[in-house]
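A.B. asks: here's my sequence, what's the structure:
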Amino acid sequence: MEVEKIEITTEYIALGQFLKLANIIESGGMAKLFLADYDVFVNNEQDQRRGRKLYPGDRVDIPDVGSFEIHVEESM
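C.D. replies: Predicted coordinates:
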């Protein structure tokens, strides 16, 4: 399975914000429901906290949805 790179412009991103940025959910308000219905693994550990801070290099795996890795957006 291919790992999709998600680029951020800040030091970290909250898991709930990440779900929206990665186009997994349509709005931030859906994060709580999504996390209740799906297993989400951050660096191979299950985590359902929408406020969980994700840093560059962190990997997010969601079975049947995809695998993602956090990267810092390269400045032009």
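A.B. asks: drop to CA atoms for contacts and neighbour counts, all remaining ones
C.D. replies: Will do.
A.B. asks: kindly provide the distance from the nearest residue to Leu35 once chain neighbours are set aside to Asp58.
C.D. replies: Nearest non-adjacent residue to Leu35, counting by CA to CA, 6 or more residues apart in numbering: Gln48, 5.4 Å away. For Gln48, the distance to Asp58 equals 15 Å [CA to CA, to the nearest Å].
A.B. asks: please give me the structure for this one as well, since I'd like to look at both together:
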Amino acid sequence: MSRAPIQDVPIVEDPIRLGQFLKLAGLAEHGAHARELLEAEEVQVNGRLETRRGAQLRAGDVVAVGGQRARPVHGT
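C.D. replies: Sure thing, here's the model as predicted:
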């Protein structure tokens, strides 16, 4: 079984908080949804469970929620 492709999401500032990135990448509909995903332990960063909404992400980190994966990249 193959993994989902990784969606590159341009960011302006590096680092970016995980809660903000979940919304920006479309992995969460809004801030409360991001919190719910984290509290339900459904979010992984670089293959490790993450429950902190304020966790700092840097360009290249891979965030997975369910079958979707995304990573922040420096915008142009």
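A.B. asks: tm score of chain vs chain?
C.D. replies: Once superposed, the chains reach a TM-score of 0.83 (TM-score structural alignment, normalised by the length of structure 1), with 73 aligned residues with a CA RMSD of 1.4 Å.
A.B. asks: if we can go back for a sec, what about the residue nearest to Leu35 of structure 1, how many residues nearby?
C.D. replies: For Gln48 of structure 1, the count of nearby residues is 20 (other CA atoms under 10 Å).
A.B. asks: residues contacting it?
C.D. replies: Leu35, Ala36, Asp39, Val40 (CA atoms under 8 Å, 6 or more residues apart in numbering).
A.B. asks: and the corresponding residue of structure 2 for it, what element?
C.D. replies: Aligned counterpart of Gln48 of structure 1 in structure 2: Thr51 (TM-score structural alignment). Thr51 of structure 2 is part of no helix or strand, with elements assigned from DSSP states H and E.
A.B. asks: Asp61 of structure 1 now?
C.D. replies: Element membership for Asp61 of structure 1 (DSSP H and E) is strand 59-62.
A.B. asks: which helix of structure 2 spans the most residues?
C.D. replies: helix 31-39 (DSSP state H).
A.B. asks: strands of structure 1, residue ranges please.
C.D. replies: 3-8, 13-14, 41-42, 45-46, 53-54, 59-62, 66-72 (DSSP state E).
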